[in-house]
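S.K.: the amino acid sequence is not available; the structure is as follows:
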């Protein structure tokens, strides 16, 4: 049996229900600018889903969410795979994704251990949620000049700027999608363009993060835990599928203010529960 396996709990309906719930939380929050990592930390803490294997579970179910993006944009990624070696347009797009991916990858390798040690707790998440919500409100209200109206018209500097914004998402509660979408809008990308590029950038970023974590913790995997991982994975895929399609429709006609206010209220609620001792959050 793998160390810290889920077999520490009986493989019953309650455990599988926890896995399903966290899969839905991951899928719904991964692409909304509200922080999936932050929500997983809070949700897992509340339902008692903890331990080293549980942390690997939270990373692995991200693959379910990523597959949803690959499915929604399957034609675009198929064109990229076919034309990356021969088509200048696809080579340019792949180069932009790689350039945007690099900053977070480099900083993550250097600082991931410290971030997980000091910032993976509910109060830190709450502060990041509130601050991120205030930033979204500020960006939405300030005058903006839109320079880029399609993903294909982005330049390498645009991609690099979005990649630098993604570094902020290493802080749990910030939101990877929030940092890249709002950062892209701040740098002159049209709202839908910033959202779609954030989706595309999620693929290499989250694949790399997942594979790295699996490589580091492969000894924690057990075949007996497969049902837990499978349920979380499937739940994340289908909930993310709905979230991606819904968000693309939403941003065509609405601002991100509703997400900003949600972040602020949710973050303040967590801080209040921590300050007054209503909930005993783990460190």
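M.R.: Ah, there it is. No experiment lies behind these values; they were computed from the predicted model shown.
S.K.: hey, let's count contacts and neighbours off CA atoms from now on
M.R.: Will do.
S.K.: can you give the distance from the longest helix along the chain to the centre of its chain?
M.R.: Determined from DSSP state H, the single longest helix within the chain is helix 88-119. Centroid separation for helix 88-119 versus its chain: 13 Å, with CA atoms, centre = their mean, to the nearest Å.
S.K.: what sits closest to residue 169 if chain neighbours are left out?
M.R.: Leaving aside its chain neighbours, residue 169 sits nearest to residue 176 (4.6 Å; criterion: CA to CA, 6 or more residues apart in numbering).
S.K.: neighbours around the one you found, how many?
M.R.: Other residues lying near residue 176 total 30 when counted by other CA atoms under 10 Å.
S.K.: residue 253 now?
M.R.: Neighbour count of residue 253, defined by other CA under 10 Å: 9.
S.K.: picking up where we left off before, who are the neighbours in contact with the residue nearest to residue 169?
M.R.: 30, 33, 35, 166, 168-170 (CA atoms under 8 Å, 6 or more residues apart in numbering).
S.K.: ok, now which ones touch the most centrally placed residue in the chain?
M.R.: The residue lying closest to the centre of the chain (CA atoms, centre = their mean) is residue 30, at 4.0 Å. Contacts for residue 30 (CA under 8 Å, 6+ apart) come out as 36-37, 65, 175-177, 240.
S.K.: mind listing which of those are in strands?
M.R.: Using DSSP state E, no member of the contacts of residue 30 falls in strands.
S.K.: out of those, who has the most neighbours?
M.R.: Counting neighbours by other CA under 10 Å, residue 65 comes out on top of these with 32 neighbours.
S.K.: may I ask which helix or strand encompasses the closest residue to that one other than its chain neighbours?
M.R.: Closest residue in space to residue 65, ignoring its immediate chain neighbours: residue 237 at 4.7 Å, by CA to CA, 6+ apart. Applying DSSP states H and E as the criterion places residue 237 in helix 226-251.
S.K.: try this one next to it:
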């Protein structure tokens, strides 16, 4: 992976990690278009740079994350992340195989787009507008919804936000809780990938160029993600999810054509 390719993929990760349009799906397509080979380091890189993006949440919401007077907040995140930890461990190899499939991305982009077109009208009467009012059962249910994102192209952000709105959270609170939930989820995924790489392909983490790429990728993803989060919350308050839905539908349709015509493999 060249420096140029590293920068492009990291920018894409930072822009899309917290938007409901699938960061993994965009990275898979971008890697295919850039001609990046699907080797062990590429798979590790596309997961590990998500750690840089989630650090932006900790920085932007540092008062919440560093307030140890609210242990109930941390307990909710622990409860919510359990489904992803269990299913991620059980289906790890199958998930890795799906990460190589532009066809899967195109289909899930389309389906998720149609859902986002109607989500604002489906959940019109939210009753939970504060994090303190999110019960443990609601947190766990949102965590189950998040597991849909194990299918590339679904979007972890979209799945958990939809789950939150289905549990009567306001769309802004659902988005914020999705950000919070990303921290333990992606930290666990990054740690698992790094440990797996160290055991199975230690040379990947001993390569100086690979380490530079990981460091640079995380820094870029961190900075870009901070900007994306600020944009997303403001946009969501004014316009809702419809534009993201149309983006996914159009992008999914274009990708599907490219895959079926053999341009993307």
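M.R.: Arrived safely. Bear in mind the structure is a predicted one, so any value in this text is a computation, not a measurement.
S.K.: sorry, back to before: aligned against the second structure, show me the partner of the residue nearest to the centre of the first structure.
M.R.: Matched to the second structure by TM-score structural alignment, residue 30 of the first structure sits across from residue 17.
S.K.: same check on residue 77 of the first structure?
M.R.: Here residue 77 of the first structure is matched to residue 65 in the second structure, going by TM-score structural alignment.
S.K.: for residue 186 of the first structure, give me its contacts.
M.R.: 139, 144.
S.K.: which position in the second structure aligns with it?
M.R.: With TM-score structural alignment as the criterion, residue 186 of the first structure matches residue 166.
S.K.: any idea how far that match is from residue 132 of the second structure?
M.R.: To residue 132 of the second structure, residue 166 of the second structure is 17 Å away according to CA to CA, to the nearest Å.
S.K.: if we can go back for a sec, buried sites along the helix holding residue 237 of the first structure?
M.R.: Residues of helix 226-251 of the first structure classed as buried by neighbour count (16 or more other CA atoms under 10 Å): 228-241, 243-244, 247.
S.K.: tell me where the first structure has helices.
M.R.: In the first structure, the segments counted as helices under DSSP H are 13-29, 36-47, 52-60, 62-72, 74-83, 88-119, 122-141, 156-167, 176-186, 191-216, 226-251, 257-275.
S.K.: now render these as a markdown table, adding distance to residue 6 of the first structure.
M.R.: Listed next are the helices of the first structure as a markdown table, based on distance: least, CA to CA, whole Å:
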| stretch | distance to residue 6 of the first structure |
| --- | --- |
| helix 13-29 | 8 |
| helix 36-47 | 14 |
| helix 52-60 | 7 |
| helix 62-72 | 19 |
| helix 74-83 | 34 |
| helix 88-119 | 21 |
| helix 122-141 | 23 |
| helix 156-167 | 32 |
| helix 176-186 | 28 |
| helix 191-216 | 16 |
| helix 226-251 | 8 |
| helix 257-275 | 27 |
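S.K.: deepest-packed of those, please.
M.R.: Per-stretch averages of neighbours, counted by mean count of other CA atoms under 10 Å, single out helix 176-186 among the helices of the first structure, with a mean of 27.
S.K.: just give me the mean distance for that one relative to the second structure.
M.R.: Its aligned residues in the second structure lie a mean 0.9 Å from helix 176-186 of the first structure after superposition (mean CA distance after the TM-score superposition for the first structure).
S.K.: ok and that helix relative to helix 257-275, angle-wise?
M.R.: 130 degrees (axes from the mean of the first three to the mean of the last three CA atoms, to 10 degrees).
S.K.: so how far is residue 218 of the first structure from residue 193 of the first structure?
M.R.: Distance from residue 193 of the first structure to residue 218 of the first structure, by CA to CA: 37 Å.
S.K.: now swap in residue 65 of the first structure and tell me
M.R.: Residue 65 of the first structure is 21 Å from residue 218 of the first structure, where distance means CA to CA.
S.K.: go on, residue 119 of the first structure?
M.R.: In terms of CA to CA, residue 119 of the first structure sits 24 Å off from residue 218 of the first structure.
S.K.: again with residue 71 of the first structure
M.R.: Separation of residue 71 of the first structure from residue 218 of the first structure (CA to CA) stands at 27 Å.
S.K.: check contacts around the match of residue 77 of the first structure.
M.R.: Contacts of residue 65 of the second structure by CA under 8 Å, 6+ apart are residue 58.
S.K.: what sits against whichever residue in the second structure pairs up with residue 249 of the first structure?
M.R.: Mapped onto the second structure by TM-score structural alignment, residue 249 of the first structure lines up with residue 234. With contact set as CA under 8 Å, 6+ apart, residue 234 of the second structure has no partners.
S.K.: thank you, goodbye.
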